[in-house]
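J.: how would this look folded up:
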Amino acid sequence: MNRLADKVALITGAARGQGASEAELFAAEGARVVVADILDDPGRETARAVGGEYLHLDVSAPADWEQAAAFVRESFGRLDILVNNAGIAPPRPARFDEIDLAAHLRLFDVNVHGAFYGIRAMLPLLELGHGASVINVSSIDGLAGVGSMASYVASKHALTGLTRSIAIDLGPLGIRVNSIHPGIISTPLVQTVGPARIARLQRTVGRQPLGRMGEPQEIAAMALFLASDEASYCTGAQFTVDGGHLAGPYREPPADPDETLD
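T.: Below you'll find the model as predicted:
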């Protein structure tokens, strides 16, 4: 308890899923939490539940980030933790030359530019923070290629590169910048992809070493570590939370529920 005592945290995409779990855990560990999202009703509910503040924030809009910085400055005077959790996935898998251009650009606006705008806008407040930490939530798809997902994968690779480069820039200021790379996590985003893709995901996780989807709380636990002073010597690094997905090769699933694996 109190691993984040007196720290101020802003978490984007925090109305539900991983972001909401991060907000809940951070608040339980003593942080003052700003829940930021474009989903106003669930966002306000999450903020109420954790005893924090709610802020409407479209991460792809620089003006929204400037307003967010003004809010944090007026309310807290500094920022210790920035979690760039907000992100979107493509509407459906498609070969790269079949991807809608507007959808391609939107992925970059949210997944990459959103973090870039946020770190820039919050930098003066992070400089006033107590060993400030920036956490960019990327994906295992930011570390490997995936067929029929070129735009999404490229956006997550870009976020990985952004993390490493900004960590070099901000290290001399005492600000740490790291990325988390979740595997297949049971979030509202995953749960709404449709029965066919859910079945495909279930087959995939069945072949992973741990053989199941991750839970939002497991991503929140990694975010807590990176936000805390326990990670004081970690910067510019990538932390996978993927049930062994990238370890490979995958195991063969049992033929029936009663069969065991050696």
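J.: contacts and neighbour counts: CA atoms only from here.
T.: OK.
J.: what sits against S179?
T.: I135, N136, V137, S138, T160, T163, G236, A237, Q238, F239 (C-alpha atoms under 8 Å, 6 or more residues apart in numbering).
J.: need the three-state assignment for it.
T.: strand (DSSP: H, G, I helix; E, B strand; the rest coil).
J.: any idea how far the residue lying closest to it once chain neighbours are set aside is from H157?
T.: Closest residue to S179 apart from its sequence neighbours, by C-alpha to C-alpha, 6 or more residues apart in numbering: N136 at 4.6 Å. Distance of N136 to H157, given as C-alpha to C-alpha, to the nearest Å: 12 Å.
J.: looking at these two, which has the bigger crowd around it?
T.: N136 (27 against 22; other C-alpha atoms under 10 Å).
J.: end-to-end on stretch 101-121?
T.: With C-alpha to C-alpha applied, stretch 101-121 spans 28 Å between its terminal residues.
J.: list of residues touching that stretch?
T.: 59-62, 65-66, 69, 82, 84, 86-90, 134, 136, 151-152, 155-156, 158-159, 162.
J.: so V35 lies in a helix, does it not?
T.: No: applying three-state DSSP, one finds V35 to be strand, outside a helix.
J.: contacting residues for it?
T.: Contacts for V35 were tallied using C-alpha under 8 Å, 6+ apart; they are 10-15, 20, 23, 43-44, 46-47, 52-55.
J.: the strands in the stretch 151-262 of the chain, which residues?
T.: 176-182, 238-241 (DSSP state E, counting those that start in this stretch).
J.: could you dump these to TSV with distance to R200?
T.: As requested, those are exported to TSV (distance: least, C-alpha to C-alpha, whole Å):
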stretch	distance to R200
strand 176-182	17
strand 238-241	20
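J.: my understanding was that G206 contacts R200; is that so?
T.: No: G206 is beyond contact range of R200, at 9.9 Å (criterion: C-alpha atoms under 8 Å).
J.: the more surrounded of those two?
T.: Neighbours were tallied for G206 and for R200 using other C-alpha under 10 Å; the higher tally belongs to G206 (18 against 11).
J.: report the buried residues of the lengthiest helix in the chain.
T.: Longest helix in the chain, counting residues (DSSP state H): helix 150-170. For helix 150-170, a neighbour-count test (16 or more other C-alpha atoms under 10 Å) marks 150-164, 166-167, 170 as buried.
J.: do the same with stretch 228-239
T.: By 16+ other C-alpha under 10 Å, the buried positions in stretch 228-239 come out as S228, D229, S232, T235, G236, Q238, F239.
J.: got it, and stretch 58-73?
T.: Across stretch 58-73, burial judged by 16+ other C-alpha under 10 Å covers D58, V59, S60, P62, D64, W65, E66, A68, A69, A70, V72.
J.: next, give me the two most distant ones among the residues you listed.
T.: S60 and V72 (18.3 Å; C-alpha to C-alpha).
J.: and the helices in the stretch 151-262 of the chain?
T.: 188-191, 195-206, 216-227 (DSSP state H, counting those that start in this stretch).
J.: for comparison, sequence B:
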Amino acid sequence: MPDLSGKVAIITGCASGIGAATVRRFVADGAQVLGTDVNEANGAALCAEAGALFAVQDVSDRSLWPQIVARAVEAFGRLDILVNNAGMVSGAGIGDLDDKAMFAAWDQVLAVNLTGTMAGCRAAIAAMRANPGGSAGAIVNIASTTAMAPLPTDVGYSASKGAVRVLSKSVATWCAQHKLDIRCNTVIPGATQTGILEAAEQQAPGLIAAVAKTSPLNRLADPAETAAAIAFLASDECPFMTGAEMVVDGAMMAIHPGF
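T.: You can find the predicted model right below:
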């Protein structure tokens, strides 16, 4: 089990799903955690139950990021880990909506999934460079298998998650070239039992069963299984691993779609 004792982490999108599981896992592994979410009620309850701090945050609001990072540093004295987990779907293919609705959906999903992730990386790096004892840290950005096999039914989500993969590599190599001991990696989850999927099931009964069949394991991932991968990448167990991707998809991307 990765040891996160003494580490300080910010985890966005903590109110449910992978974010909630990651807060619980990090606290169990010894980290001090600040969880953030736009859903104040659920996020605050989750953090209180897990033993973490909570702050309301819309990750797409770039002006809030320095404040969120400062809160973690003020509370715990440093910042070692950022998990950029907050995200949303647009639910629209390229020709599904009129221009006004299409571009509104596109702008919103990219603001949250991509710009929010970039802004988080930028603010975290500034804090990690100033850590007591010298520059150090780990950033884990959460993408999706749609970054590798995009959905025709969600152009914004697919594009944003594909961009997160490349963003992470750019961040990783910039930190390496500037001789900062700050790593940046991506976790690519497959179909996972999350609130987003459960809500979609209400609109399209049978969706969860159909999505589960996209994995040869014929099931959805438990969010805790993805959180385990995030904890590994955030820990000191993999100091030479940066600019990399860890796929947690139950072999979804490893099999020909015809089989």
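J.: rewinding a little: let's see which of the contacts of V35 of the first structure end up in strands.
T.: Among these, the members found in strands (DSSP state E) are L10, I11, T12, E53, Y54, L55.
J.: distance check, the closest residue to the fourth one other than its chain neighbours against T192 of the first structure.
T.: Excluding the flanking residues, the one nearest E53 of the first structure by C-alpha to C-alpha, 6+ apart is V34, at 4.8 Å. Between V34 of the first structure and T192 of the first structure the computed distance is 26 Å (C-alpha to C-alpha).
J.: who has more neighbours, the two?
T.: Set V34 of the first structure next to T192 and count neighbours by other C-alpha under 10 Å: V34 wins out with 26 against 10.
J.: my read: the more buried one touches A47, true?
T.: Yes: V34 of the first structure lies in contact with A47 (C-alpha under 8 Å); the separation is 7.3 Å.
J.: shared neighbours, those two?
T.: Going by C-alpha under 8 Å, 6+ apart, residues that sit against V34 of the first structure and also against A47 are E53, Y54.
J.: any idea how far the alignment partner in the second structure of I168 of the first structure is from A244 of the second structure?
T.: Matched to the second structure by TM-score structural alignment, I168 of the first structure sits across from T173. Separation of T173 of the second structure from A244 of the second structure (C-alpha to C-alpha): 11 Å.
J.: then N39 of the second structure?
T.: Distance, N39 of the second structure to A244 of the second structure, by C-alpha to C-alpha: 31 Å.
J.: and for H256 of the second structure?
T.: According to C-alpha to C-alpha, H256 of the second structure and A244 of the second structure sit 23 Å apart.
J.: N85 of the second structure now?
T.: 17 Å.
J.: show me the contacts for A228 of the second structure.
T.: Neighbouring residues of A228 of the second structure by C-alpha under 8 Å, 6+ apart: T22, R25.
J.: correction: the previous question concerned A49 of the first structure.
T.: When contacts are taken as C-alpha under 8 Å, 6+ apart, A49 of the first structure is in contact with E24.
J.: map it across to the second structure for me.
T.: By TM-score structural alignment, A49 of the first structure lines up with E49.
J.: and Q208 of the first structure, by the same measure?
T.: In the second structure, Q208 of the first structure lands on S215 (TM-score structural alignment).
J.: please apply the same query to A221 of the first structure.
T.: For A221 of the first structure, the aligned residue in the second structure is A228 (criterion: TM-score structural alignment).
J.: check G19 of the first structure too.
T.: When the second structure is aligned by TM-score structural alignment, G19 of the first structure is paired with G19.
J.: what is the neighbour count of that match?
T.: Neighbour count of G19 of the second structure, defined by other C-alpha under 10 Å: 28.
J.: give me the nearest residue to it, chain neighbours excluded.
T.: Once flanking residues are discounted, G19 of the second structure sits nearest to G13: 5.3 Å by C-alpha to C-alpha, 6+ apart.
J.: same check, this time on S5 of the second structure
T.: G30 (4.1 Å).
J.: tell me the contacts of that neighbour?
T.: Contact analysis of G30 of the second structure by C-alpha under 8 Å, 6+ apart lists D3, L4, S5, G6, K7.
J.: if I look at the closest residue to the fourth one other than its chain neighbours, how far off is A126 of the second structure?
T.: Meaning G6 of the second structure. Nearest residue to G6 of the second structure, sequence neighbours excluded (C-alpha to C-alpha, 6+ apart): A31, at 5.9 Å. Taking C-alpha to C-alpha as the measure, A31 of the second structure and A126 of the second structure are separated by 20 Å.
J.: so which of the two has more stuff around it?
T.: With neighbours defined as other C-alpha under 10 Å, A31 of the second structure and A126 compare such that A31 has more, 21 against 14.
J.: which ones are touching that one?
T.: L4, S5, G6, K7, V8, A9.
J.: and it? What does it align with in the first structure?
T.: Following TM-score structural alignment, the counterpart assigned to A31 of the second structure within the first structure is A31.
J.: next, the angle from the helix or strand hosting L25 of the first structure to helix 216-227.
T.: Per DSSP states H and E: L25 of the first structure is located in helix 17-28. Here the directions of helix 17-28 of the first structure and helix 216-227 differ by 50 degrees (axes from the mean of the first three to the mean of the last three C-alpha atoms, to 10 degrees).
J.: remind me what helix 17-28 of the first structure packs against, helices and strands.
T.: When contacts are defined as 3 or more C-alpha pairs under 8 Å, 6 or more residues apart in numbering; DSSP states H and E, helix 17-28 of the first structure packs onto strand 8-12, strand 32-37, helix 40-50, helix 216-227.
J.: redo those as JSON lines? Include distance to R176 of the first structure.
T.: Compiled in JSON lines, those are given as follows (distance: least, C-alpha to C-alpha, whole Å):
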{"stretch": "strand 8-12", "distance to R176 of the first structure": "14"}
{"stretch": "strand 32-37", "distance to R176 of the first structure": "19"}
{"stretch": "helix 40-50", "distance to R176 of the first structure": "25"}
{"stretch": "helix 216-227", "distance to R176 of the first structure": "9"}
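J.: out of the ones you listed, which gets nearest to F76 of the first structure?
T.: strand 8-12 (7.4 Å).
J.: tell me which residues are up against the closest one.
T.: Defining contact as C-alpha under 8 Å, 6+ apart, one finds that strand 8-12 of the first structure is touched by 19, 22-23, 26, 31-37, 57, 59, 76, 78-86.
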